[in-house]
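>>> Fold the following, please.
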Amino acid sequence: MKYGTTTSGASHLVMFKRLALTTAVASAPLYVSPGAAAAEASSGPKLEEVLVTANRRSESLFDIPISMSSIGEEEILNQGITNMESYYRKVPSLNILDNGASRKNIIIRGLQTSESFENSLTSVYINDLLVTADRFTVNPRTFDIARIEVLRGPQGTLYGGGSVSGTIRYITNRPDPSGYHGNIAASWSDTEKGKDNYSFDAMANIPIIEDVLAARVVGYSGDQSGFYHNDFLGKDNQGAVDEEGARLSLLWNATEKATVLASFNYSKLDQDGWFQAQGDYKQLNQDKMLQEGMGEKSRLYDLTFEYDFGWGYLTSVTGYLDFDSYLTEDRTFLGIAEVDPELRQAVLDDVNHERFSQEIRLVSAPDSFGKLDWVAGYYYSDDDNDQYVGDFLGLGNNYVREGAGEYLGSIPGQEFALPNPDGSYNDSLFEEKGHKKEEQHALFGEFTWHWTDSLRTTVGARTVKVTSSRSADALISEYITGEEYAFTDSFKQPEFDEEDTVYKFNVSYDVNEDFMVFAQRSEGFRPGGGEEAPFIPPQCMDLANDVLGGPPSAVKSDTMETYEIGTKLSMGDGSVQLNATAFYSDWKDIQVELFLGGTSTCGIFFVQNAASATSEGVELELTALPTESLLLSLSGSYVDSVLDNDEPDLNAQENDRLPGAPDWQFTASGEYTMPINEQWTAAGYLGVQYVGDILGKFSSDPEAPRTETGDFYTTNVNLRLESDRWSFILFADNVFDERAATFGFRNEQENFVETSVLRPRTVGVTVRTWF
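Predicted coordinates:
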């Protein structure tokens, strides 16, 4: 069951509320009068109300006329949801291509043209702060999270240009000044073909001044084993992840009307090896010639001020994001080992992204402006992104970089030497230092007019001005170019401005208090690259002209228009709820990632506006509480996202499906709760998920077919024993150990496929205590 509470321990408190009601019903007299029987029938089991803040005000999920899912704290705890990978298949029209660590491509409604994690169409927020950018998505751990909200479709008016296909929001629990309480959880599990997994989470809510000032401290650590084996290196546990983090928040009720909330979020993640198998993916093998890895570190600072004017609520959110990531990827397959078997080649990719943001908004209080409700605000952000990427030499399976350049130069008959200008290593084959700066100003608002108690219309708009600039310095070794000199070049794009305005229109009608219908038109956009064409090294321009039929063009914004009709229906006196939406999206001037090919120097990707596409489908969520003890859920979607016309640049034809998302997707689950005595309750959960066919990205090589993955079922179960102080959970994920391919990544340089595989059967236990 889903709940919108934000107090600590809400899950077990609600559980006991349900237990008390069940016990009362069980002990009722056998005979009741007809009037009493009717009253009892009308007061049967009801689904709990889910409160969300997607529209910047607290509302019931059932009353919001948009396509949206919410996963509450009880569901997070009871189903063992710990991160993004734990829940995304439960949500209609949502899929994730997991490149590891923060490099995740979140796809809503099938809207994507590449497997790349860059330039996502979906924005992710922790509370009110955006935590996505060009090359990363922070993946927060869901311990002590009040709820997760998934908003499908463009959310450009309230959430900005990154919310083209949808928005995901993580809402953390706030400090509670009313009393001291805490929560500790420890988990152990074992993964087939892997090793032991561990996690430890702890939270303490500390009132400093009763009802005035409180702190909340959260800490966690985890060790998730890998399950791939590297045959060449003789190493197991590839794809293992070590995670640690902390959250600290301080809430001050300064007056009856003013509240200040300061918070700090820290997370660190390190991963050994990638999440992909080579060859027969069911064997879970890799043959990389050096140890790959990646990692991230994020620091998020947040200061929120809230003031209640009576007629409206003022909120100011000041944020700062500092994000670092690193990556080591084997590139020895390009042929360096043919020069000498000791030589190795790897891509090293380091990114630092800093963002300062400020949002100020006003939200009208209910009934303060008669028939009008409104939200209005201003948003500012300043982003600085630095990337240092290159191909570097190393020696042996341990990839020792020291002395690799000299080793290459000492090989008899070797004609090429490596460049060593100031600021570069003497083992570099290629280096590029890039910088991107982006500043954004936006004004936004939504206005809802209540024509009657049943009929409402909402109009919204967001006008945005984006100022951007880019620069890059490149260094290419003569070993790659085959020329008599090393090539260096610098690229600097002049500062440019881009302005856009997106609109929203929504109409909803309550047929009765249990039945609502709605229709919506909304827009989204993604900023382009200015008036300058993407940087192409001069030695690759002839190849680019051949591929594109001319020089590369400047990249302009792509746009999305989405039309939706939907319904929300409550039946069985509140024991059954149905949410259903049909949608149609028109995506124009799509920013497509193209592969240039050719030599290793020109084996680069760049972006062009090269396609248009449509996506249409349906989404369904059905929840039923037939008794106080049994909860049933069914959710699913069908998505048909295709190209509108032939796209020679992509080697694609009209009506070809877009990559990365299944056509069909559904989850069916049941949860049964049974009181044992006055102190203890037993519960069980069974969930079955189906993921339909998933196609890989478009390939520029006509001889390299697109990958086909997906089309699998997975089953998760758990058994729980709970009291008001303790919870013991025995769980099994992927019970039947399905070896399913979740996505196939094709390497276009050497035309081989690496396959992400569903995590094998994992069995474990979680112990939790509240105090």
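>>> Please make it C-alpha for all contacts and neighbour counts, starting now.
Fine.
>>> Which helix or which strand is home to I76?
Taking DSSP states H and E as the criterion, I76 maps to helix 73-78.
>>> Show me which positions of the helix or strand just after that helix end up buried.
The helix or strand immediately downstream of helix 73-78 is helix 84-87, counting by DSSP H and E. Within helix 84-87, the residues that count as buried by 16 or more other CA atoms under 10 Å are 84, 87.
>>> quick one, strands of the stretch 251-400 of the chain?
Here the stretch 251-400 of the chain has its strands, by DSSP state E, counting those that start in this stretch, at 258-272, 276-278, 285-286, 293-308, 312-330, 343-364, 372-395.
>>> show me what contacts the residue nearest to M560 when sequence neighbours are not counted?
Counting by CA to CA, 6 or more residues apart in numbering, M560 lies nearest to W587, which is 4.6 Å off, once chain neighbours are set aside. Applying CA atoms under 8 Å, 6 or more residues apart in numbering to W587 gives the contacts 558-561, 612-614.
>>> Kindly recompute the last result at 10 Å.
111, 164-165, 523-525, 558-562, 611-615, 643-644 (CA atoms under 10 Å, 6 or more residues apart in numbering).
>>> What of W726?
Per CA under 10 Å, 6+ apart, neighbours of W726: 12, 183-185, 680, 767-771.
>>> From the residues you listed, pick the one nearest M516.
H12 (31.9 Å; CA to CA).
>>> Could you also give me the structure for this second sequence? I'd like to compare it with the first:
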Amino acid sequence: MLRSILMTTTAMSLSVVASQATAQTAAKSGEPSMVSEIVVTATRREERVLDVPYNISAVSGQSIDQAKVQNSAELLRTVPGVSVVDRGYRNQGVSNSIQIRGLNVDTAILGDYAVSAVAPVSSYVNDTPVYANFALKDVDRVEVLRGPQGTLYGSGSLGGTIRYILRSPQLGEFGGKASATASKVDGSGGVGWAGDATVNLPLGEKAALRLTGSVQDYPGLTDYVNVYKLDASGAPVAPSGVLSPDAVYERHDDADTVNIWYGRAALRLQPTDWLDLTLSYTQQSDEIGGRRQVTRGFDGYGRPYGKYDNGSIQLEPSSRDVALTAMEATVDLGFATLTSSTSSYNHHGESVSENTGYYAKSGWLAFYYNFPRPMASAVRTYSDKAFIQELRLVSNTEGPFDYVVGAFYAKQKLGATQDSFLRGFKRAWDTAFPAYAAAVQSDQDFIYNRHEDFTDKALFGELTYHFTDRLQATGGVRWFDNESKSATFMDVPVYTALSAPTNPHFQSSDSKALFKANVSWKFGERGLAYATVSEGYRRGGANAVPIVGRYAEDPLWQQYGPDRVVNYEAGVKGVARGVMYSAALFYVDWKDIQINTVTPNWGFFVAQNGGKARSMGLEAQVDGRLAGVHYNLGYTYTDAKLSENTYPPTGGTIPVALKDARLPGSPEHAVTFAVDHSRTLSNGVILTGRLNGYYQSSTRNAVTTSSKINVGLPPFQIWNASATATFDKWSATLFVKNIFNADGVTGRFTESYMGSVPAAGYYGSGAKDLITLPRTVGLTLDYAF
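Take a look at the predicted model:
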């Protein structure tokens, strides 16, 4: 399959080249510049990508805008070495599912609730470490840094760091842009629309204000075809009496509606030549009607589900709000530049999830006497608040030494709750057993509330020695001290006799030094070879499970330790005959891996440490022009596996994951491909055509030994195309996403895990595939001023 994809991309590239006449230059036509020409600040200095001595990719904001990239999942599919679980818009800020170099052991279906362990890949918005999944609006560039980055960034990471750099206000310039988009998604009964506007306002010679606003409104495409009709109390309607199994179902077409509001204001002040200040505020609100996830197979009555049907017996909306305030100051001290970043954010959300399929398949409905019309609702919330301060000093003087030193402080409060309800159970119990009505308190059968206070303090830095103009070596260190305090409240209140609230507390701390070593050599006119060894670290924490009382767990579940990686990397990059190239070999040794799971007795959400894993592979990319056509081709090979069996922390003899099991979510082979070409007509109109594709080989849904979850996911490819006509200040872009309408499954709730169980009265299905956005055709009008 991989060979056919490579042959297809090569043939398409040659056909495009053969069909084009000579083109205008990139600067004149407005084509995106080569990757090598993008200036990044990954090393805390402004450098071209080709001059950074490790494997980094950058995507310009111009490219994002021209290709009409709609979300981060689509964007990251264009970057070699990066994979992502595409859950659609619902709960898109709950769980960071970005994977770099295969470092992941969590099942692809996580995402409905906030997990205990932090993500292996850290993400930044400018200089604030936060996973908020903001809309991609007014972006200057996106930088993807592979491997641990703790010696350059305040927030450490295992697999890498992704930075979303937003455009700064421009002094002395008035301008902006407005755009409107209409689009139609396969399976949807309506037309979606989006509107964006950005304006840059000069406030004298030393200040400027930049404002950005965006609204997205999409009608949805997933049909919830067997949803219970509810009565005034929120329980399923009982047309033939409470104890009769009869139910009334409704159909809700295009249920996964999307409404997103985004806004950002940035004020920049430059009172002197040596001081630059930017104060910004960013806010986003999401209202999502349901899942963009589809059910395959049949319902409990034997009726087949359609292409975009979902078998949930209840609607599953979600909402979230995130606000980020940041003050960034740059002071030119002459010998060095001092940068201060002070920020705070508040990110919270909630959702309703269909949980009846899990109850039915696990046998839990028998615990509730298989009462008629079972409807298990999981109402979940998450919250993430933080104050962050980072200081950096970057040398400016010429000489054999360069340095970067920094200090980092973060105070973070995390929260996660789940309130589970068996809608209508209390009414059915009272009707069936009136003499024992007091035995059941309410419909609520589970309460869970977890809070964590986390404090991180770190010192970090790098020192580079230039042996010659071409040869240099860098050493880096990061020392940190962190502390975590956790509290968990849990109860099973449905039966009066079982209700026993528990509220354990726990705390932990850790401090350590991490190291990095790098050597690089510039060869030829524009070539660079490098080798790096770097350590990565992910904090541990406290699960705070009870160890006494009715809901006691083994004390070994109370906390989990940190996990660590040693990343080895060697690569070359450069430009030869106008073609940019980069290639890197990597090997990652991962110890004490953290796995998000639940406790065996009462289902507390916890993280546990496993054994060892390793990942090795190749990342390669070329970027250039041929006969006026700009092309980009990337390939990634990743072999990521467990190095030993993984056992429960309680010392059980039965492994929960086996040696040599593939790590989930990361394909062994991935290919990215893109071409674009512009030409100017005699009337001055510039026509630009673009085509890009992505292919990934098969993946695994999980790493565990459970056949209910650990299933294979098929390979897929996604192709996108667009055409733009630009004249004066106006441009019009016609685009098609996912031309061949591939499912692109990146996660699966299996039938054996959450499917129909008619014998227990459950005729719906919680089984579903996480699919990419189906074929989307749209038109965007842009006006620049």
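>>> measure the residue nearest to M560 of the first structure to E593 of the first structure for me?
Look at W587 of the first structure and E593 of the first structure: by CA to CA, to the nearest Å, they are 16 Å apart.
>>> before we move on, what about A741 of the first structure?
According to CA to CA, A741 of the first structure stands 24 Å off from E593 of the first structure.
>>> Equivalent analysis for L321 of the first structure, please.
In terms of CA to CA, L321 of the first structure sits 27 Å off from E593 of the first structure.
>>> rewinding a little: TSV please, covering the strands of the stretch 251-400 of the first structure and showing distance to T82 of the first structure and mean neighbour count.
Output for those, formatted as TSV (distance: least, CA to CA, whole Å; neighbours: other CA atoms under 10 Å):
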stretch	distance to T82 of the first structure	mean neighbour count
strand 258-272	14	19
strand 276-278	21	24
strand 285-286	27	23
strand 293-308	18	20
strand 312-330	21	20
strand 343-364	25	21
strand 372-395	29	20
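>>> Looking at the ones you listed, which is nearest to G434 of the first structure?
G434 of the first structure sits nearest to strand 372-395 of all the strands of the stretch 251-400 of the first structure, at 5.2 Å, using CA to CA.
>>> For burial, what's the neighbour tally of A26 of the first structure?
By other CA atoms under 10 Å, the residues close to A26 of the first structure number 10.
>>> Ignore what I typed, I meant F467 of the second structure.
Other residues lying near F467 of the second structure total 11 when counted by other CA under 10 Å.
>>> What is the equivalent residue in the first structure for it?
Superposed on the first structure with TM-score structural alignment, F467 of the second structure falls opposite W451.
>>> Wait, S33 of the second structure touches H630, no?
Yes. In this structure, S33 of the second structure is within contact of H630 by CA atoms under 10 Å, at 9.0 Å.
>>> who has more neighbours, those two?
More neighbours surround H630 than the other of S33 of the second structure and H630, with 22 against 17 (other CA under 10 Å).
>>> Is it correct that that one is in contact with F673?
No. In this structure, H630 of the second structure is not within contact of F673 by CA under 10 Å, at 11.1 Å.
>>> anything in contact with each of the two?
Shared contacts of H630 of the second structure and F673 (CA under 10 Å, 6+ apart): 13, 623.
>>> What does K193 of the first structure correspond to in the second structure?
By TM-score structural alignment, K193 of the first structure lines up with G187.
>>> can you check Q679 of the first structure too?
Superposed on the second structure with TM-score structural alignment, Q679 of the first structure falls opposite G684.
>>> looking at this, A18 of the second structure is in a strand?
No. Read with DSSP: H, G, I helix; E, B strand; the rest coil, A18 of the second structure is helix and lies in no strand.
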